[in-house]
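Undergrad: A structural model of the following input is requested.
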Amino acid sequence: MKEVFVLVQEQLTISHSKGHHLTPIERGKIAGLLAAGKSARQIATELGVCHQTINNELKRGCVQQVKKINGKEQYFNIYAPDTAQIRYEMNRQHCHRPLKFKHITNFLAYFDDHFHQDHWSPDAAVGFAHKHHLFKRTEMVCTKTLYNYIDAQLLEIRNLDLLEKTKRRTQHHWSHKHRRLIGKSIEERPKRVDKRNEFGHFEIDTVVGKRSGHESVLLTFTERKTRFDFIRLIEGKDADSVAYAIKGICAEFGDLIKSITADNGTEFTTLEEALTGVADIYYAHPYSFSERGTNETHNRMIRRYLPKGYSLDTISPKTVALVEA
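TA: Below is the predicted model of the structure:
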């Protein structure tokens, strides 16, 4: 029996996140370690938690069992991980603040009226009530709580009824650490570039028409201070085509170019070679379009004339020049 528990112990090599409650897997591991004869402190070390956490957990999951030994009933206290999990979940149901929903009916009626009649948002209703002291703090809730009520479908108003919420994209918080970059990170770019007081710092990107992989694309080259934009029609979205176009721009305006900021697309992998001795090249973090915001804004303007799905093989450099102008 001990061999089985030792095997379970070796397989469950999880690391406990600081500040998080014990999980069902960790409770199973506690039971296995107890059966293997480990003390509470040894179990705490194994799981990476405080020993008092284990003591509290053993009390929470303690159940009494009866066994007959030599005809006599004897009682034993053992740790049951399933029981501990059930008791934990029951305790969690009672740990939050009670809902004010039943005590703020006047405020909810006020919000409902203004929402339907005046098309107010939840935040506008809360803000107006605060500004004009229509309700006491205890008689109303904040904007976030009001949205929580809508999400939980406690009101007749649904998310579909809100003018803006369904149009907004879900916010993603990207971690920039340990992201692989092609070359020097934008974090190494001089701070003076951010201030836009100095001419010669550019942002670069490509604009695709049809996503067939073999069509012409646009290379956009935007100066940060003046927002001046170069647009070049190149043969494809590949590193050689981009490098060839950049060398042409540098041949004309190389003395003016001080730095270039690009994304991590494969078409920009040879930029450093193409710009050796001409300008510094920096790469934005993955999925961080705002770090090249000037260039992205110009690309949206280009889409007014050359929308997505439009074949760029059908346009001439003269048309590109008109769009650039």
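Undergrad: C-alpha from now on. contacts and neighbour counts both.
TA: OK.
Undergrad: burial of Asp240, as a residue count?
TA: 18 (other Cα atoms under 10 Å).
Undergrad: what do you get for the one 4 residues further on?
TA: By other Cα under 10 Å, the residues close to Tyr244 number 13.
Undergrad: next secondary structure after the helix or strand in which it is found?
TA: Element membership for Tyr244, per DSSP states H and E: helix 239-253. As assigned by DSSP H and E, the chain's next helix or strand after helix 239-253 is strand 259-262.
Undergrad: what's that next one packed up against?
TA: Secondary-structure packing of strand 259-262 (3 or more Cα pairs under 8 Å, 6 or more residues apart in numbering; DSSP states H and E): strand 201-208, strand 280-283.
Undergrad: that strand: what's the following helix or strand?
TA: Downstream of strand 259-262 (by DSSP H and E), the next one is helix 271-274.
Undergrad: Gln65 and Glu73 touch, don't they?
TA: No: using Cα atoms under 8 Å as the test, Gln65 is too far from Glu73 to be in contact (9.9 Å).
Undergrad: helix or strand: which one has Glu73?
TA: Going by DSSP H and E, Glu73 is in strand 72-79.
Undergrad: an error on my part: the question was meant for Thr220.
TA: Going by DSSP H and E, Thr220 is part of strand 217-223.
Undergrad: next, the structure of the following sequence, for comparison with the previous one:
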Amino acid sequence: MPGEVRVRFFDRVAEGWSLSAAAVEAGVAKQSAWEWWRQSAPVMLRLVQTRRGGLPVARSDAPPTGSAPPTGSAGSAGSVVVGDRPGRRPLTSEDRAVIAVCLRRRAAGEQITLAQIGDLIDRDKSVISREIARNSGPDGSYHGGLAHAAAHQRRRRPKEFRLVANLRLCRQIEAWMDDGWSPKLIAMILRRDYPHMIMERVSHETIYQALYVQTRGSLRKDLYRRLSTSRSRRHPRTGARRANSPYKEAFKISQRPPEVADRAVPGHWEGDLVMGTAGGVAVGTLVERQTRFTILLHLPGRHDAEAVAQAMIREMRQLPEHLRRSLTWDRGTELARYDKIQLDLAMPIYFCDPHSPWQRGTNENTNRLLRHWLTKGTDLSRFTANDLRQIAATLNARPRPTLDLKTPAEMLNQLLTEPTAA
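TA: Predicted structure coming up:
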């Protein structure tokens, strides 16, 4: 292939071969080899000097001098001066050939940094890093000719929308969203599982476009209902917050120990109620701040202070003492029996400031995820205690970006099996 021949030719030149000898060895006509060298002599000269232990030649504002083909060895091209090139220019096939040569030298044990590679082709090291990440093969190898062809293919317009061409990927995304996964989480999992297979992954924005823009993919039309907002179209954020009931608490959130805020120690929980229909059944939610492990409280019939206290004591008594160090709650009358909870569980309870639900943001985020099952405006009395346990188990088995894609269940299990970790 022409790209492979070009790479072979540049390899030999970088090793110190004369242009004629390198052309013969690579199997290319001398005239073509001379033309390649004329186009890339400044770049290759710096590569040769680096290869031989010298320093790259200094850049000059003057353009490269001399267009006649050289007749000597690579070292005889020292009269060529490197000129500045316009910024943001696309990488050429010669640039990618140089990158490929340098990466092979690195693989062979030579100390060549991305910054040095960038100096050879007058580009920043970040350009080199992105080029390698985008155009490396599934095995991590980089080939200049294939990389140039791949880059050219990506620049073609119009592009085919990826979720139109890959129906298998569409079905996988639908299955994950049916389990309550967000588009952003799906994109992160695909990026982790297919780091070198770009056609097997999509961004979260691509998923949102397939849901909100007509003809932009092959996802089910009703899939937007699986989003935490259940919106059929996008809305700007308003920042409106639900007013909280005024309540005087024993401990303020400002009195919590510093270990709660930085999540350094497990066993600190946040809680709230998830409401269904107006005046109907509610579900209590408890979330551990470090592991994001979630416990759901079954509150059939009523959710007054006595019922919430009994359900919380019943569920949290199953935890060891080192995993129930404190609880943070909103200012709601449903926790009016906080004194009974503190006494029975030996666990202090702290209350948020008025109208400040964001102070227990871990619980707010978890409640948003739970709306996938406990939809707003529906009658929650249809959920039995077993149903709530199954929902909690599903949520606790969901990978979390904040946990480096581990699950809350894995994190809590580690704390239970290794008490020293707590």
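Undergrad: with both chains overlaid, what TM-score comes out?
TA: The TM-score (TM-score structural alignment, normalised by the length of the first structure) is 0.44; 155 aligned residues with a Cα RMSD of 2.4 Å.
Undergrad: mind listing what Val274 of the second structure touches?
TA: 282-285, 367, 374 (Cα atoms under 8 Å, 6 or more residues apart in numbering).
Undergrad: C-terminal to the host helix or strand of it, what's the next element?
TA: Using DSSP H and E, Val274 of the second structure sits in strand 268-275. Per DSSP H and E, the first helix or strand lying C-terminal to strand 268-275 of the second structure is strand 282-288.
Undergrad: that next one: what's the following helix or strand?
TA: strand 294-299.
Undergrad: what's in contact with that following strand?
TA: Against strand 294-299 of the second structure from outside (Cα under 8 Å, 6+ apart): 281-288, 307-308, 311-312, 315, 366, 384-385, 388-389, 392, 395-396, 408.
Undergrad: now for the helix holding Tyr244 of the first structure, which elements pack on it?
TA: Going by 3+ Cα pairs under 8 Å, 6+ apart, helix 239-253 of the first structure lies up against strand 229-234, helix 271-274.
Undergrad: check those for me and report the most buried one.
TA: strand 229-234 (a mean of 21; mean count of other Cα atoms under 10 Å).
Undergrad: relative orientation of that one and strand 217-223 in degrees?
TA: Strand 229-234 of the first structure runs at 160 degrees relative to strand 217-223, counting by axes from the mean of the first three to the mean of the last three Cα atoms, to 10 degrees.
Undergrad: next, the angle strand 201-208 makes with strand 229-234 of the first structure.
TA: Using the same axes, to 10 degrees: strand 229-234 of the first structure against strand 201-208 is 40 degrees.
Undergrad: any idea of the angle strand 229-234 of the first structure forms with helix 239-253?
TA: 130 degrees.
Undergrad: before we move on, back to that, list the buried residues for the helix holding Tyr244 of the first structure?
TA: Neighbour-count burial for helix 239-253 of the first structure, counted by 16 or more other Cα atoms under 10 Å, picks out 240-243, 245-247, 250.
Undergrad: nearest to Asp123 of the first structure among these?
TA: Val242 (47.7 Å; Cα to Cα).
Undergrad: and of the contacts of Val274 of the second structure, the nearest to Ala115 of the second structure?
TA: Distances from Ala115 of the second structure to those, taken by Cα to Cα, are shortest for Asn367, at 46.5 Å.
Undergrad: what's the helix or strand harbouring that closest one packed up against?
TA: Using DSSP H and E, Asn367 of the second structure sits within helix 361-370. Here helix 361-370 of the second structure touches strand 268-275, strand 282-288, going by 3+ Cα pairs under 8 Å, 6+ apart.
Undergrad: next, count neighbours for the closest residue to Thr143 of the first structure other than its chain neighbours.
TA: Using Cα to Cα, 6 or more residues apart in numbering and skipping the chain neighbours, the partner closest in space to Thr143 of the first structure is Asp123 (5.3 Å). Asp123 of the first structure sits with 15 neighbouring residues when counted by other Cα under 10 Å.
Undergrad: surely Asp123 of the first structure touches Ala129?
TA: No: counting by Cα under 8 Å, Ala129 is not a contact partner of Asp123 of the first structure; they are 9.9 Å apart.
Undergrad: which residues touch Ala133 of the second structure?
TA: Counting by Cα under 8 Å, 6+ apart, Ala133 of the second structure has no contacts.
Undergrad: residues of the host helix or strand of it that come out buried?
TA: If you go by DSSP H and E, Ala133 of the second structure is part of helix 125-135. Within helix 125-135 of the second structure, the residues that count as buried by 16+ other Cα under 10 Å are 125, 128, 131-132, 134-135.
Undergrad: do stretch 2-11 of the first structure as well
TA: Of the residues in stretch 2-11 of the first structure, those buried (16+ other Cα under 10 Å) are 5, 9.
Undergrad: picking up where we left off before, rebuild the helices and strands packed on helix 239-253 of the first structure as TSV, extending it with distance to Asp194 of the first structure.
TA: Supplementary listing: these in TSV, determined by distance: least, Cα to Cα, whole Å:
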stretch	distance to Asp194 of the first structure
strand 229-234	18
helix 271-274	21
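Undergrad: closest to Glu10 of the first structure out of the ones you listed?
TA: Closest among these, using Cα to Cα: helix 271-274, at 48.6 Å.
Undergrad: and the closest one, what does it pack onto?
TA: helix 239-253, strand 280-283.
Undergrad: looking at the ones you listed, which is nearest to Ala84 of the first structure?
TA: The nearest among those, by Cα to Cα, is strand 280-283 at 50.7 Å.
Undergrad: now the element after the closest one, going C-ward?
TA: helix 293-302.
Undergrad: next, the angle from that following helix to strand 229-234.
TA: 60 degrees.
Undergrad: any idea how far apart the tips of stretch 54-72 of the first structure sit?
TA: 32 Å (Cα to Cα, to the nearest Å).
Undergrad: for that stretch, which positions count as buried?
TA: Those buried within stretch 54-72 of the first structure under the rule 16+ other Cα under 10 Å are 54, 57-58, 60-62.
Undergrad: what about Met316 of the second structure, distance to Leu103 of the second structure?
TA: From Met316 of the second structure to Leu103 of the second structure the distance is 56 Å (Cα to Cα).
Undergrad: to clarify, my last question referred to Ala151 of the second structure.
TA: Distance from Ala151 of the second structure to Leu103 of the second structure, by Cα to Cα: 18 Å.
Undergrad: look at the two and report which has more neighbours.
TA: More crowded of Ala151 of the second structure and Leu103, by other Cα under 10 Å: Leu103, with 21 against 16.
Undergrad: from Ala97 of the second structure, how far out is the more buried one?
TA: Counting by Cα to Cα - Leu103 of the second structure and Ala97 of the second structure are separated by 10 Å.
Undergrad: tell me which of the helices and strands packed on helix 239-253 of the first structure lies nearest to Leu33 of the first structure.
TA: helix 271-274 (56.2 Å).
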